[in-house]
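structure here, sequence nowhere to be found:
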């Protein structure tokens, strides 16, 4: 039998959206050629954005089903509130992991001190689809300090394991399927092999230049690949990247607005529940909400 041909990585440029006040978000996943990578079904690169004193981020209460969300910041702070009563400010190196399951509502706003003084906000937000068997679990939220996350050192490489497993380490963040989500700093000339236990993988370059199996990537670009084997990453200069992936999803998912589900019927039910205000309110942020989009 001939050996399997290694799949060429797919480069993804993403699409930029200006949310106002010079706050630009680049949507990298999903795209037509890669609707999901492992359980990752959505990937946004936020900023960097400079908010003047008195300005800030204000994402009003909105619902989610069928997924877990995670925010990872390089700069700035975001205040999370949700319908469970959770209240947590996230800062660089910390993890806010929210499991929506059968349904949760949350808001994301600039904390008072940063709003007063102004701040630079820069980071990524991802959605991880829950396995079908766990899609209706009770909602949950956990905040993890930077000191709780495994730090892995290899020659010329420093990694932080945000969630999942890699290189013999496991993050304390609760996940529902085999996956990995990591931050990595590679010195110029360094190489990094991929975690062997995961067959779908992607790299997002925050800053620097990376070569992967003949594909070159610069800042704000992503590449993804699936297969039993993968060529290592090579840093052409000092580089800051995010690494992610895992096992293939157990079936396709429908994404509509903030909802992820295996059936369109479940999406429609969530839409009705939001319009008819059957989702719980967010304590401390009850006065506003984002209406259901018309399209």
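Noted; the coordinates are in hand. Since the model is a prediction, treat every value here as computed from it, not as a measurement.

from here on, just use CA atoms for contacts and neighbour counts.
Fine.

show me where this protein has helices.
112-117, 264-275 (DSSP state H).

which residues in the stretch 151-295 of the chain form strands?
151-154, 157-166, 169-170, 179-186, 191-192, 200-207, 210-212, 215-217, 222-226, 233-235, 239-246, 254-256, 259-261 (DSSP state E, counting those that start in this stretch).

before we move on, what about the stretch 1-150 of the chain?
10-12, 15-18, 24-29, 40-51, 58-64, 67-75, 78-82, 87-90, 95-99, 104-109, 119-129, 140-144.

dump those to JSON lines, plus distance to residue 291.
JSON lines is the format used below for the strands of the stretch 1-150 of the chain (distance: least, CA to CA, whole Å):
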{"stretch": "strand 10-12", "distance to residue 291": "31"}
{"stretch": "strand 15-18", "distance to residue 291": "19"}
{"stretch": "strand 24-29", "distance to residue 291": "21"}
{"stretch": "strand 40-51", "distance to residue 291": "21"}
{"stretch": "strand 58-64", "distance to residue 291": "8"}
{"stretch": "strand 67-75", "distance to residue 291": "20"}
{"stretch": "strand 78-82", "distance to residue 291": "17"}
{"stretch": "strand 87-90", "distance to residue 291": "23"}
{"stretch": "strand 95-99", "distance to residue 291": "21"}
{"stretch": "strand 104-109", "distance to residue 291": "12"}
{"stretch": "strand 119-129", "distance to residue 291": "21"}
{"stretch": "strand 140-144", "distance to residue 291": "23"}
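
another structure for you, compare them:
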């Protein structure tokens, strides 16, 4: 049974568009997942300008999770990491008390080519919000998979379907890339409490309706949930236990509003170290929006 269907909203990042799904009015999270962007798909011509890159910027209180279907981008951060990510691989960056990073499209600048992927933010439990920042990369071959009944799935993070991902997480969750042949059906895990499916490509049936690419299908807690592919389809499955209210402003996530204000002040004052290998420019703090009356819940 579906609880909510969310349509992506197209947003420009300067050089290309993303489809933003979370957060949205009426749905601030699915378990610990508090942000979900569908990057592309886009085909870059050779010689794209540097404005397409995501310049150094800060985060606190979350983990960013990058996963690509096509293309390549290079991550650099303030704990000294430099790592290209390619299709099927995972970049998991834990911001904790504070990290800065950039994402550059250097191969596409030189050669042109596609860019298509998903970036999510996973909120950290209150006990881990101020942990030491860190970065981890996982090759595609390190991620467990299953292939049966017209369904091929890769477990990006967490536990599901008897599989356990090596990706280190801070709370119970699951996150999968699923490819379905036309006519294939897949039941979602019965737990945890909050579960959703995002249609990347193709068409699926769920909750008595047909759903095309760009929709997040949020399933009712405690009820059986399944998707059936009416065409060949690519779907991301995600879920987990909610962590409680969270404030989000710009790139900062915290259970405390005053912590967001401190992070903003630190970024304005230049107190957050820039990436070791990318410290010549940065994204300024945007104009402050009016304060939200209530935290995410």
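Cool, the structure landed. All of these numbers come straight from a predicted model, not from anything done at the bench.

can you tell which of the helices of the first structure is closest to residue 94 of the first structure?
Among those, the nearest to residue 94 of the first structure by CA to CA is helix 112-117 (16.9 Å).

ok, and what's touching the closest one?
51-56, 76-77 (CA atoms under 8 Å, 6 or more residues apart in numbering).

top of the residues you listed by neighbour count?
Counting neighbours by other CA atoms under 10 Å, residue 56 comes out on top of the contacts of helix 112-117 of the first structure with 25 neighbours.

next, the contact list for that residue, please.
Contacts of residue 56 of the first structure by CA under 8 Å, 6+ apart are 109-110, 114-115, 118.

for residue 42 of the first structure, find the nearest of the strands of the stretch 151-295 of the first structure.
Among these, strand 254-256 sits nearest to residue 42 of the first structure (CA to CA), with 9.2 Å.

which parts of that closest one are buried?
For strand 254-256 of the first structure, a neighbour-count test (16 or more other CA atoms under 10 Å) marks residue 255 as buried.

quick one: list the elements packing against that strand.
Here strand 254-256 of the first structure touches strand 259-261, helix 264-275, going by 3 or more CA pairs under 8 Å, 6 or more residues apart in numbering; DSSP states H and E.

in TSV: those, plus mean neighbour count and distance to residue 231 of the first structure.
Listed next are these as TSV, based on neighbours: other CA atoms under 10 Å; distance: least, CA to CA, whole Å:
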stretch	mean neighbour count	distance to residue 231 of the first structure
strand 259-261	24	32
helix 264-275	15	37
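
dump the ones you listed into CSV; add distance to residue 236 of the first structure as well.
Formatted as CSV, those follow (distance: least, CA to CA, whole Å):
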stretch, distance to residue 236 of the first structure
strand 259-261, 37
helix 264-275, 44
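
among the ones you listed, which is nearest residue 97 of the first structure?
strand 259-261 (16.3 Å).

from residue 102 of the second structure, how far out is whatever residue of the second structure lines up with residue 123 of the first structure?
Using TM-score structural alignment as the criterion, residue 123 of the first structure maps onto residue 117 of the second structure. Distance of residue 117 of the second structure to residue 102 of the second structure, computed by CA to CA, to the nearest Å: 16 Å.

give me the more crowded residue out of the two.
Between residue 117 of the second structure and residue 102, counted using other CA under 10 Å, the more crowded position is residue 102 (25 against 21).

circling back to that earlier point, dump the strands of the stretch 151-295 of the first structure into TSV; add distance to residue 37 of the first structure as well.
Below are these laid out as TSV (distance: least, CA to CA, whole Å):
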stretch	distance to residue 37 of the first structure
strand 151-154	23
strand 157-166	14
strand 169-170	20
strand 179-186	10
strand 191-192	19
strand 200-207	6
strand 210-212	17
strand 215-217	18
strand 222-226	7
strand 233-235	17
strand 239-246	6
strand 254-256	14
strand 259-261	15
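
for residue 24 of the first structure, find the nearest of these.
strand 200-207 (14.4 Å).

could you check the angle strand 67-75 makes with the closest one?
30 degrees (axes from the mean of the first three to the mean of the last three CA atoms, to 10 degrees).

so who does the residue opposite residue 229 of the first structure in the second structure once aligned touch?
Residue pairing (TM-score structural alignment): residue 229 of the first structure is matched to residue 223 of the second structure. Neighbour list for residue 223 of the second structure: 1, 190 [criterion: CA under 8 Å, 6+ apart].

from residue 243 of the second structure, how far out is residue 223 of the second structure?
Residue 223 of the second structure is 21 Å from residue 243 of the second structure, by CA to CA.

how about residue 46 of the second structure?
Taken as CA to CA, the span from residue 46 of the second structure to residue 243 of the second structure is 43 Å.

just residue 112 of the second structure next, same as before
From residue 112 of the second structure to residue 243 of the second structure the distance is 41 Å (CA to CA).

circling back to that earlier point, among the contacts of residue 56 of the first structure, who's most crowded?
Ranking those using other CA under 10 Å puts residue 110 first, with 23 neighbours.

name the nearest residue to the residue nearest the centre of the first structure, sequence neighbours excluded.
In the first structure, the C-alpha closest to the average C-alpha coordinate belongs to residue 126, at a distance of 1.8 Å (CA atoms, centre = their mean). What sits nearest to residue 126 of the first structure in space, not counting adjacent residues and going by CA to CA, 6 or more residues apart in numbering, is residue 43, at 4.5 Å.

the second structure: which residue goes with that neighbour?
Using TM-score structural alignment, residue 43 of the first structure sits opposite residue 36 in the second structure.

so its match sits against residue 118, correct?
Yes: using CA atoms under 8 Å, residue 36 of the second structure is in contact with residue 118, at 7.2 Å.
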